[in-house]
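Engineer: Pasting a predicted model and its sequence here:
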Amino acid sequence: MNESHTDPGAQRIPQVDKMLRHPLIISLKNDYRHEVLSEVTRRVLANYRSPDGAKVPENLDDIAAEIESRLKKLRTGSLRKVINGTGIILSTNLGRAPLPQTTVDRLSEILLGYSNLEVNLQNGKRGERMTALTELLSMLTGCDSAIVVNNNAAAVVLAVSALSNKKEVIISRGELIEIGGSFRLPDVIESAGGILKEVGTTNRTRASDYQKALNNSTGMILKCHRSNFEISGFTETAKTADLVKLGKSHKIPIVEDLGSGALIDYSKFGMKYEPTVAEVISEGVDLVMFSADKLMGGSQAGIICGNSELVKKLRDHPMYRALRADKLTIAVLEQVLCQYLQLAPEKSVSVMQLATKSASELKSRAANFLAKAKIPHQYNVELIETRSAFGGGTLPGQSLESFGLAISVAGGTESKRSPDKLLTMLRSADPPIIAIIQDDKVVIDFRTIMPHDEELLLSSLEKLPTLPTNSNANCF
């Protein structure tokens, strides 16, 4: 009989049953189900067998401690608070728009119990979950009606399915965008049952191009705002007013994917002009779709507003049932939209607060922070000027003057001076600190440091030498 080759390291890996009899694991049986204890133990031991796995500890106590640590992390969940030091206001990786404090406070009250999601409290009969949101959106945008789905891509899918199934969707070649995760607008349209009809060229599309493409198979004209890239130079874009006139004369709906969804003109704060939802609706566009978690500053959702007859067609479509927003999303959006009823929403909507902070204010905050910080002597920290960005496919090319801290390691070996190593250490802090590298230094941009997080940041920077350099320190 042939003897199979056995990895000497694998012989030291204990059996699952043996680990389940360890005193520490036995003590956990009152907190965790047996099958959970067994499965987590199997996974920890399997990791040691993996070619890329960690070295097997000599002591069973260390293995048991790792099993306990894995269980605690599973129990508390992986989604956690982080400190955003990237300077990117709408970082998709970091959850995009932070919510206003007033919204969070109100949500805890609503979500701890039951709510009147679909109950009319005046007559006691079944109500419509979109009633309050529709009223708010009509006031803020001038729309007749509105619905909410789980994201803006879903809004496009629903609009195409309801209005242009097996019909042509006319769109400019210069607006065939690709969004995050390698999803492309042509694929989204075709997956929803629409037939893509490209017109114009990448840099120049006229209203006459749309007119020539109209036929008995046309379902809708889709205009897609280029919110995540720019085209400059020899360009031309069809005017919305001309497309609206064209749509009315041929009874073809004009639908605009506005993307970022600004409810306030950001140019009055010294930023690039971005058309607001109200401006687009006032031009006569039949339906406008936009993301709620970008410039609006809400949670992930796709908002569709405009002509009441067309909105009803979308609401009555079977797909809407699968895509409609739940009570959590509706509660968040209601509370965020309420902030826009105030005289100065930039003072309460978190995204606007972050975007409108002056460079001088940020410089003062960073300088005061540095003055009181007791940074360990082996680290060099200096105040620097930086450039912040919106991110999240919003306001392309727009950067904001900002200030932050640049951190580097003094002396030591090349590996210990590595900024990548320092980034890893910051991510292992509690809460994790997400920073960037510029000019071989780790940079923390103060534009995206929330004021209430400064003490947490200060504590972590003062404890830098004690932070783990293991990239798995905060991972499952």
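Structural biologist: Alright, I've got the coordinates. Because the structure is predicted, anything quoted here is derived from the model rather than measured.
Engineer: From here on, just use CA atoms for contacts and neighbour counts.
Structural biologist: Noted.
Engineer: Please, where are all the strands along the stretch 151-300 of the chain?
Structural biologist: 168-172, 178-179, 183-184, 195-199, 218-224, 254-259, 287-291 (DSSP state E, counting those that start in this stretch).
Engineer: Can you check which of those gets nearest to Tyr114?
Structural biologist: strand 287-291 (27.2 Å; C-alpha to C-alpha).
Engineer: what packs against that closest one?
Structural biologist: helix 152-163, strand 254-259, helix 277-282, strand 302-306 (3 or more C-alpha pairs under 8 Å, 6 or more residues apart in numbering; DSSP states H and E).
Engineer: so it versus strand 302-306, what angle?
Structural biologist: 160 degrees (axes from the mean of the first three to the mean of the last three C-alpha atoms, to 10 degrees).
Engineer: now strand 287-291, how far from the centre of its chain.
Structural biologist: Centroid separation between strand 287-291 and its chain, computed with C-alpha atoms, centre = their mean, to the nearest Å, is 17 Å.
Engineer: Stretch 65-79 too?
Structural biologist: The answer for stretch 65-79 is 25 Å, by C-alpha atoms, centre = their mean.
Engineer: Show me which positions of it end up buried.
Structural biologist: 66-68, 70-71 (16 or more other C-alpha atoms under 10 Å).
Engineer: Dump the helices and strands packed on strand 287-291 to TSV, plus distance to Lys239 and mean neighbour count.
Structural biologist: Shown next, in TSV, are those (distance: least, C-alpha to C-alpha, whole Å; neighbours: other C-alpha atoms under 10 Å):
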stretch	distance to Lys239	mean neighbour count
helix 152-163	21	24
strand 254-259	12	24
helix 277-282	11	20
strand 302-306	19	27
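Engineer: can you tell me which two in the buried residues of stretch 65-79 are farthest apart?
Structural biologist: Pairwise across those, and taking C-alpha to C-alpha, the largest span is found between Glu66 and Leu71, at 8.6 Å.
Engineer: okay, pairing it with this:
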Amino acid sequence: MKKKIVVPSITEMLQADLAQDLLLNYPRNLVVEHFRKAADISRHQQLTEEAEPKTVSELINEAKRTIEAAYQPTLVRVINATGTVLHTNLGRARLSSKLREELVDIACNYVNVEYTLETGQRGSRYDHLEQTLTKLTGAEAALVVNNNAAAVLLSLTTLAQGKEVIVSRGELVEIGGSFRIPEIMTLGGCLLKEVGTTNKTHRFDYERAIDEDETALLLKVHRSNFSIVGFSESVSLKELKEIGQEAGLPVMYDMGSGSLLSLQQHGLPEEETVQDALAAGADIVTFSGDKLLGGPQAGVIVGKKEYIERMKRHQLTRALRVDKLTIAALEGTLRQYFDEEQAIANIPTLQMLAVSDDVLKAKAETLCRLLSQHDSLAVRLEQGTSKVGGGSMPELELPTWLVSVSPKQMSVTDFVTELRHGKTPVIARTKFDLCLFDVRTITEDELSIVADEVAAVLS
């Protein structure tokens, strides 16, 4: 005898009281789609697995779970417990919490992004940032595009398309995402002219390479994500400027990770600032907004007005322009640099780099105490090192405090996997059979969240 298959109709499911909340909170077509999937699965199970028919309520609850999973945003907040301050995969720089209300207001309302309130006429979106950047850096003019790769591309295309750009062979870098200086030059229509060797480039290498008809630009690139040590030599920016002046050529400096202040007094090594680069004579300096600056993803171009005005008029600029949220986030971050102490206290990147050992240890002790409540964990406080990340200061190891955890009833692989799948995902690092929480990149208010997520995994 043929088995009878019992599956409620979609209409019956839609009319059920239990479905009404779903219809209020989710698009009707999405609800119908998942009701059909739940019904099809039940039908298949009855045919192949001798399963019992499911009630309307059971099918709706199954559909509800899949609807909620399908409708969740893919971009979610995570807790960075790795100790890498500028973690590229986790969004690099955290923005200052002081900007939260301002950014929400900008995001949810109309704003004067290209409108001049004084005259009632159309304005430029770049005016919102230029005055602040020129004040902070001492540059004549400034322009902001969507990242530093775009800043380099726009600068090269505007200043040297169809002409030669001279650069040291030791500075032909590749950064994350396979962004390579030689290939970006080709894309910008420039002719790359390498000088020197991998480890040594001299002043005379540039001087001999200059062709007064073909050379348009001298380019220096900061080796931000690697270093050359030992038998090496390079030409300083100041020397390169002297060469450029003698030949009547502009000098461009791609800093990559631009800093606006020194953190030497907080134990970090001396790092060249944007102001230093301009003072040394660079005509154009490009750098990232989301690295050591501590702002949103952006590419900042500062330097001589005559060159930047040409970039503003270039057709490529529109394709690379920033939106209102980037403008607001970068402007809010830059404003804090007018008071150096305020910047270090309120910009998370600077705060995490400058934080004292005492503060780190106190945070680690708090987390250690919270996690030690679980008998199924072996918890220990230990010293370790953090990384700056984002291709910045690659050799620098920052002393830090770690909370190491060894789960007794599950593997460390399963433990960190479950932490990633929690309500608020926690991204930690592992070492052998240990899970390591580096408190440098965990804020005070996140310590209890980490503890809650660990408790959820253990339960």
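Structural biologist: Received, thanks. In this text, all values refer to a predicted model and were calculated from it rather than measured experimentally.
Engineer: Mark which of the buried residues of stretch 65-79 of structure 1 are part of helices, please.
Structural biologist: Mapping the buried residues of stretch 65-79 of structure 1 onto helices (DSSP state H) picks out 66-68, 70-71.
Engineer: how about Ala150 of structure 2, what's its match in structure 1?
Structural biologist: In structure 1, Ala150 of structure 2 lines up with Ala154, judged by TM-score structural alignment.
Engineer: ranges for the helices of the stretch 51-200 of structure 2?
Structural biologist: 56-71, 100-107, 127-137, 148-160, 181-187 (DSSP state H, counting those that start in this stretch).
Engineer: which helices and strands does the last one pack with?
Structural biologist: Pointing back at helix 181-187 of structure 2 there. Packed next to helix 181-187 of structure 2, using 3+ C-alpha pairs under 8 Å, 6+ apart, are helix 148-160, strand 191-195.
Engineer: What does Gly390 of structure 2 correspond to in structure 1?
Structural biologist: Aligning on TM-score structural alignment places Gly390 of structure 2 opposite Gly392 in structure 1.
Engineer: ok, that match touching Lys294?
Structural biologist: Yes - using C-alpha atoms under 8 Å, Gly392 of structure 1 is in contact with Lys294, at 6.9 Å.
Engineer: Next, work out how far apart Val336 of structure 1 and Leu111 of structure 1 are.
Structural biologist: Val336 of structure 1 is 16 Å from Leu111 of structure 1, where distance means C-alpha to C-alpha, to the nearest Å.
Engineer: Could you do Val255 of structure 1 as well?
Structural biologist: 35 Å.
Engineer: Could you dump the ones in helices among the buried residues of stretch 65-79 of structure 1 into a markdown table with distance to Glu346 of structure 1 added?
Structural biologist: Below are these laid out as a markdown table (distance: C-alpha to C-alpha, whole Å):
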| residue | distance to Glu346 of structure 1 |
| --- | --- |
| Glu66 | 46 |
| Ile67 | 47 |
| Glu68 | 45 |
| Arg70 | 42 |
| Leu71 | 42 |
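Engineer: show me where the stretch 201-350 of structure 1 has helices.
Structural biologist: 207-213, 240-250, 277-282, 308-316, 318-323, 327-339, 350-356.
Engineer: could those go into CSV alongside distance to Pro396 of structure 1?
Structural biologist: Formatted as CSV, these follow (distance: least, C-alpha to C-alpha, whole Å):
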stretch, distance to Pro396 of structure 1
helix 207-213, 25
helix 240-250, 21
helix 277-282, 18
helix 308-316, 30
helix 318-323, 29
helix 327-339, 24
helix 350-356, 14
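Engineer: one step back: minimum distance to Glu385 of structure 1: which of the helices and strands packed on strand 287-291 of structure 1 has it?
Structural biologist: Comparing those by C-alpha to C-alpha, strand 254-259 comes nearest, at 30.4 Å.
Engineer: quick one: the closest one aligns where in structure 2?
Structural biologist: So strand 254-259 of structure 1 sits over residues 251-256 in structure 2, by TM-score structural alignment.
Engineer: Distance of Ile435 of structure 2 relative to Leu419 of structure 2?
Structural biologist: Slight slip there: residue 435 of structure 2 is Cys, not Ile. Taken as C-alpha to C-alpha, the span from Cys435 of structure 2 to Leu419 of structure 2 is 10 Å.
Engineer: in structure 2, which helix has the most residues?
Structural biologist: Structure 2, longest helix under DSSP H: helix 28-48.
Engineer: and that helix, what does it pack onto?
Structural biologist: helix 10-15, helix 56-71.
Engineer: buried sites along that helix?
Structural biologist: 31-32, 34-39, 42-43, 46.
Engineer: Identify the farthest-apart pair in those residues.
Structural biologist: Longest span within these, C-alpha to C-alpha: Val31 and Gln46, 22.7 Å.
Engineer: roughly how far apart are the match of Ala150 of structure 2 and Asn203 of structure 1?
Structural biologist: 27 Å.
Engineer: what does Cys338 of structure 1 give?
Structural biologist: 39 Å.
Engineer: same deal with Gly404 of structure 1?
Structural biologist: 38 Å.
Engineer: neighbour count winner among the two?
Structural biologist: Gly404 (27 against 16; other C-alpha atoms under 10 Å).
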